[in-house]
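Colleague: Sequence plus predicted model, see below.
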Amino acid sequence: METTVKVKKAKGPFELKMQFFGLPLALFLFAVLYTMPTPAGLSYAGKMALAVFAAALTLWISESLPNYAVSLLVIVALPLTGAWSESKAMEVLGYEVIWLTFAAFIIASGMEKSGLARRMALFLISKFGKSVNSVLLLLIFINFAIAFVVPSTTARAAMMFPIVLLVVEAFEVNINDPKNNFGKMLALHGIQANNLSTAAIVTATSSQILAISFIKDLTDHDVSWMEWFIASAPVTILTLIAMFFIGKALFKLPKSEVKTLDLSKIKAEYAKLGKMTLNEKKALVIFLVTLTLWVIDSIQVKLFGFQLSLVMVAILSAAFFFMPHIGILKWKEAKISWNLLIFACGAYAGGVALDETGLAAWGLNILFKRMGLQNMSFVPLFAVLMFVASFSHFMFTSKTVRTIILIPTIIGIANATGYNPVALALPAAFCIADTITLPPHSKVNLIYYGTGYFTVLEQMVYGILVLLAKWAIMVLASVTWFKVIGLV
């Protein structure tokens, strides 16, 4: 079954007004900041970095101009206004985060073309989907597993959505039957398992890649694939378990054992795939080599005499997908989102300029004095920052925008309070994909909202409860697991 899922969010009246007034507001903010006297304790470069960033952020949020166009303007505006040198602004295109994101697009294209993840999902459901509970748990597991393989939340949703519809059909779910919540749970689990599983694997979305790049540049700490996974995976798994039981408590499900379950259509779809193709075998080998190199990053020197970083492994993997006889892709088949790469360049340049000009430290010092954050002990401060990181998607739906605001800010807070910045910034990065509360918060949400199986209120209540559970797990981890692994 070939299914293409394309979702374009329709703008509401408020968003249309934002789009209309965004450009004048951005210009006004820039003019005010440009003409005001430089505040005491802040350099002229810091003031101009703030002016450029505030204008760009307004345009990114309001979407008055395409985000990639705004980023190109940022690259020009930073040296033009004296906020940052031209060489530094231009160098951003060569930063590791850009290369890693570029490689991730190629890896995702190769895995999508191979069809390996789809085969895995259909096999597991046709083999082990014996009951309502087993199917729900299987779909959680599959979403978690394919996050290793497909580094894009939207691509994973597009792949899993038709499979979920097949499961709904197999269970003969009636959308008009208020007593049957199975379809509702399948759709909501599709959203939550997709987004929450993302937090376990750093390469599962480009925003997390951006986060560790900020951490490296602002703290000199290089977060490896394995370090991220060891810290985040237990939190993710416990959150997924909590999600399952919270869903069962909210929505009454049919009997756990369904004797008349007909999975013939799912089995038929799996049978259509036939034997494992050569492309699938090649993709599997490339993926296993890539994953192995990421996992053993800390002992590569001992094994090989050299070490390949997370970025170098990703680039090597991308090269394998293009190589004759070894790979399965041609250049034209690689779905590289150049607009996102350019957007990331401008966003990253603006964020780093705020730090290097001293603006971030200056602003945070003022904030601490007014809020009293500098007097907080670690655990209360951790709890406050994780709550903000998780629920900030209500204000900023873009994961990239939230990353460029949150991670440098939290690192600044940590530096000012004397705590290890990685102990606060890295857990906050685990919350970047927590966009599970409302349909407009991500394309994944919109894809599943199209089923009609749940209301906006149902998604919001379920999402908030699960995120509160994750927040509690994160706070508990700060005094247990994170201490055990040396993060805190």
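Modeller: Alright, I've got the coordinates.

Colleague: CA atoms for contacts and neighbours, from now on please.
Modeller: Fine.

Colleague: Run through who's touching stretch 221-236.
Modeller: Under the criterion Cα atoms under 8 Å, 6 or more residues apart in numbering, residues 196-197, 199-203, 212, 215-216, 294-297, 309-310, 422, 427, 430, 470, 473-474, 477, 481-482, 485, 487 lie in contact with stretch 221-236.

Colleague: Buried residues, that stretch. List them.
Modeller: Of all the residues in stretch 221-236, those buried under the rule 16 or more other Cα atoms under 10 Å are 222-229, 231-236.

Colleague: Neighbours of the residue lying closest to S213 once chain neighbours are set aside, how many?
Modeller: The spatially closest residue to S213, leaving aside those adjacent along the chain, is V97, at 5.8 Å (Cα to Cα, 6 or more residues apart in numbering). A total of 25 residues lie near V97 under the criterion other Cα atoms under 10 Å.

Colleague: what helix or strand does V97 sit in?
Modeller: helix 96-114 (DSSP states H and E).

Colleague: any idea which helix or strand comes after that helix?
Modeller: Under the assignment DSSP H and E, the closest C-terminal helix or strand after helix 96-114 is helix 116-128.

Colleague: From the rest of the structure, what touches that next one?
Modeller: If you take Cα under 8 Å, 6+ apart as the criterion, helix 116-128 is touched by 111, 134-135, 138-139, 142, 146, 149-150, 159-160, 163, 263, 266-267, 269-270, 273, 280, 283-284.

Colleague: starting at the chain centroid, how far to that helix?
Modeller: Relative to the chain's own centre, helix 116-128 is displaced by 24 Å; criterion: Cα atoms, centre = their mean, to the nearest Å.

Colleague: Please list the outside residues in contact with the helix or strand just after that helix.
Modeller: For helix 116-128, the following helix or strand on the C-terminal side (DSSP H and E) is helix 132-149. Among residues not part of helix 132-149, those counted as contacts by Cα under 8 Å, 6+ apart are 108, 111, 117, 121, 124-125, 128-129, 153, 156, 182, 185-186, 189-190, 193-194, 197-198, 201, 203-204, 240, 244, 253-258, 287.

Colleague: here's the one I want to compare it with:
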Amino acid sequence: MLLSKEQYKKFLWPVLVGVLLWLCTSLRPEPLSAEAWQMFAIFVATIIGCITQPLPIGAISIIGFVAATLTNVIDIDTAVAGFGNSSIWLIAMAFFISRGFIKTGLGRRIALNFVSLFGKRTLQLAYSIIGVDLVLAPATPSNTARAGGVIYPIIQSLADAFHSNPKDETRQDIGAFLMFTEFHGDIITSAMFLTAMAGNPLAQAFASNANITINWITWFLAALVPGIISLIIIPFLIYKIYPPKIKETPNAKQWANKQLKDMGTFSRSEKMMSGIFILALISWMTSSLTGIDATLTAFIALALLLITGVLSWQDVLKETGAWNTLTWFSILVMMATQLNELGFIPWFSQLIVANLGNMNWFLVLCLLCLIYFYSHYFFASATAHVSAMYAALLSVALTAGVPGQLAALMLGFFGSLVSSTTHYSSGPAPIYFDSKFVTQSEWWKMNFILGIVYIIIWLGVGTAWTKIIGIW
């Protein structure tokens, strides 16, 4: 099927910006090589293409890949080397693991049990739903699959059970509150685990390029306290500023029990899935002791899922999200790595730091996180935002004297927290917004307030906590 006129129009900005930057090669700053500037032009054009999306992000990345190699900015061996990045393969493997939760019904069963146990009041019900997200997050790098594939149908069914309809004012009875609260719960859990959002391992890879090591347990421990505080405070704040009309939900337990009865007994495949998930989680948490790499653990988990028959090879082949992510992540990481190796990012960092003067490093960190957070209004993908800005901001932070692991982790956390901005901020955002329970004005107003809360918790409490546990 040929592309539409609208799709071709969306090529205008990436092509125009890329060509203009390329033509400015002769006017580039003196310290930069022609190759560094030209890679910058291709990278910027690719990122803009990922935002305007005339084609899916994977296709845009392939075009950028071809442009970089065809123009001899980099050779083909350097270009394809990006597909061997272990952090990106970790993302792909965890996609397959998360497919097991959906295929076996284990994710749905966990959600229904939480609702049955804790769903007597609306606020408790919201916490229980977020609790499901928290349980699934360590093995679900696609927060879109987690929030959209597992939890969203549960909330939709609950709203229906309480006759909360997005088409009239009954939307505020319970549906709007549950939808918006789970959206934020998913943001928080995405920040808490290295393997909970696709952009996190990407940040880990960029940090590694800067000789900063972040493993699964380091990320988890650093995010633990600000994450728990956020999980407690954010739903309560939403309950106060956007209260549901229905406060008590005694029927939720009965509804969940009926759904569980219809599902039947705990199946063999669910038992296998549970055991393999627990083994993977233990391996990730103890990697610093066992020496087993996080990516290897994910491969082992997938092998066990295949051996036990929980997943078939056809399931793996049909998991298009994993293969799509593997493709475009590999290319964007390769481009960002080349920007660093060709000298563009070090030059850019020195330029920014020179204009900061003798500013205290903590103020620099706060400024960079604020820039990172509020610039997300221009992005429709948290992962694309990480790809575009993380490496450069980290380099600026290091040059300004911010402790390495602290800078890498804080920017890593904010790579997820930036999603608390718009209704197009990340994969889960349009899913929950398109349910029509929450209006666009409500979405933006509440997100602006909650964004300030996130910044205070993670930069304030989070930085203090990392000092206590010896990160810096």
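Modeller: Received the coordinates, thanks. What you are looking at is a predicted structure, and each value in this text was computed from that prediction instead of being measured.

Colleague: Superpose the two chains and report the TM-score.
Modeller: Here the TM-score of the superposed chains, computed with TM-score structural alignment, normalised by the length of structure 2 as the reference length, equals 0.91; 463 aligned residues with a Cα RMSD of 2.5 Å.

Colleague: circling back to that earlier point, just the buried ones out of the contacts of helix 116-128 of structure 1, please.
Modeller: Among the contacts of helix 116-128 of structure 1, the ones that count as buried by 16+ other Cα under 10 Å are 111, 135, 138-139, 142, 146, 149-150, 159-160, 163, 263, 266, 269-270, 280, 283-284.

Colleague: Give the aligned range of the helix holding V97 of structure 1 in structure 2.
Modeller: Following TM-score structural alignment, the partner segment of helix 96-114 of structure 1 in structure 2 covers residues 86-104.

Colleague: what does I212 of structure 1 align to in structure 2?
Modeller: By TM-score structural alignment, I212 of structure 1 lines up with Q204 in structure 2.

Colleague: Wait, a helix at that match?
Modeller: Yes. Residue state for Q204 of structure 2 (DSSP: H, G, I helix; E, B strand; the rest coil) corresponds to a helix.

Colleague: Can you tell me the closest non-neighbouring residue to it?
Modeller: Leaving out its chain neighbours, the residue that sits closest to Q204 of structure 2 by Cα to Cα, 6+ apart is I214, at 6.2 Å.

Colleague: what's the counterpart of the one you found in structure 1?
Modeller: Under the alignment (TM-score structural alignment), I214 of structure 2 pairs with V223 in structure 1.

Colleague: For its match, which three-state class applies?
Modeller: Under the three-state scheme (three-state DSSP), V223 of structure 1 adopts coil.

Colleague: separation between L381 of structure 1 and A83 of structure 1?
Modeller: For L381 of structure 1, the distance to A83 of structure 1 (Cα to Cα, to the nearest Å) stands at 32 Å.

Colleague: Compare these two and say which is more crowded by neighbours.
Modeller: Regarding L381 of structure 1 and A83, a neighbour count based on other Cα under 10 Å identifies A83 as having more, with 25 against 17.

Colleague: Surely the more buried one and A51 touch.
Modeller: No. Here A83 of structure 1 lies out of contact with A51, judged by Cα atoms under 8 Å, at a distance of 9.1 Å.

Colleague: how about the helices in the stretch 201-350 of structure 1?
Modeller: If DSSP state H, counting those that start in this stretch is used as the criterion, the helices of the stretch 201-350 of structure 1 fall at 206-219, 225-250, 264-273, 278-295, 300-304, 310-322, 338-356.

Colleague: got those as TSV, with distance to I61 of structure 1 columns?
Modeller: Supplementary listing: those in TSV, determined by distance: least, Cα to Cα, whole Å:
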stretch	distance to I61 of structure 1
helix 206-219	16
helix 225-250	29
helix 264-273	42
helix 278-295	35
helix 300-304	42
helix 310-322	29
helix 338-356	12
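
Colleague: what's the closest of those helices to V70 of structure 1?
Modeller: Put simply, out of these the one that sits nearest V70 of structure 1 is helix 338-356, at 7.5 Å, with distance taken as Cα to Cα.

Colleague: same for that closest one, what does it pack against?
Modeller: Secondary structure elements in contact with helix 338-356 of structure 1, counted by 3 or more Cα pairs under 8 Å, 6 or more residues apart in numbering; DSSP states H and E, are helix 44-62, helix 67-80, helix 96-114, helix 399-417.

Colleague: contacting residues around it?
Modeller: Surrounding helix 338-356 of structure 1, the residues in contact under the criterion Cα under 8 Å, 6+ apart are 46, 49-50, 52-53, 67-75, 78, 83-84, 89, 92-93, 98, 101-102, 214, 218, 360-361, 400-401, 404-405, 408.

Colleague: go on, stretch 41-55 of structure 2?
Modeller: The contact list for stretch 41-55 of structure 2, computed with Cα under 8 Å, 6+ apart, reads 6-11, 13-15, 17-19, 21-22, 56-57, 60-61, 64, 67-68, 332, 335-336, 379-381, 384, 388.

Colleague: Recalculate using a threshold of 7 Å.
Modeller: Around stretch 41-55 of structure 2, the neighbours that count as contacts under Cα atoms under 7 Å, 6 or more residues apart in numbering are 7-8, 10-11, 14-15, 17-18, 21-22, 57, 60-61, 64, 68, 335, 379-380, 384, 388.

Colleague: Then stretch 405-416 of structure 1?
Modeller: 211, 214, 360-361, 364, 389, 420-421, 424-425.

Colleague: So which of those residues is the closest to P440 of structure 1?
Modeller: Comparing the contacts of stretch 405-416 of structure 1 against P440 of structure 1 with Cα to Cα picks out A389 as the nearest, at 18.1 Å.

Colleague: got a list of what that closest one touches?
Modeller: Under the criterion of Cα under 7 Å, 6+ apart, the contact list for A389 of structure 1 reads 406, 428, 431.

Colleague: What separation is there between I88 of structure 2 and A205 of structure 2?
Modeller: As judged by Cα to Cα, I88 of structure 2 and A205 of structure 2 stand 8 Å apart.

Colleague: For the aligned residue in structure 2 for N279 of structure 1, which residues are in contact?
Modeller: Mapped onto structure 2 by TM-score structural alignment, N279 of structure 1 lines up with S269. By Cα under 7 Å, 6+ apart, the contact set of S269 of structure 2 is 104, 310.

Colleague: A203 of structure 2 - how many residues pack around it?
Modeller: Counted with other Cα under 10 Å, residues neighbouring A203 of structure 2 total 27.

Colleague: I am finished for the moment; much appreciated.
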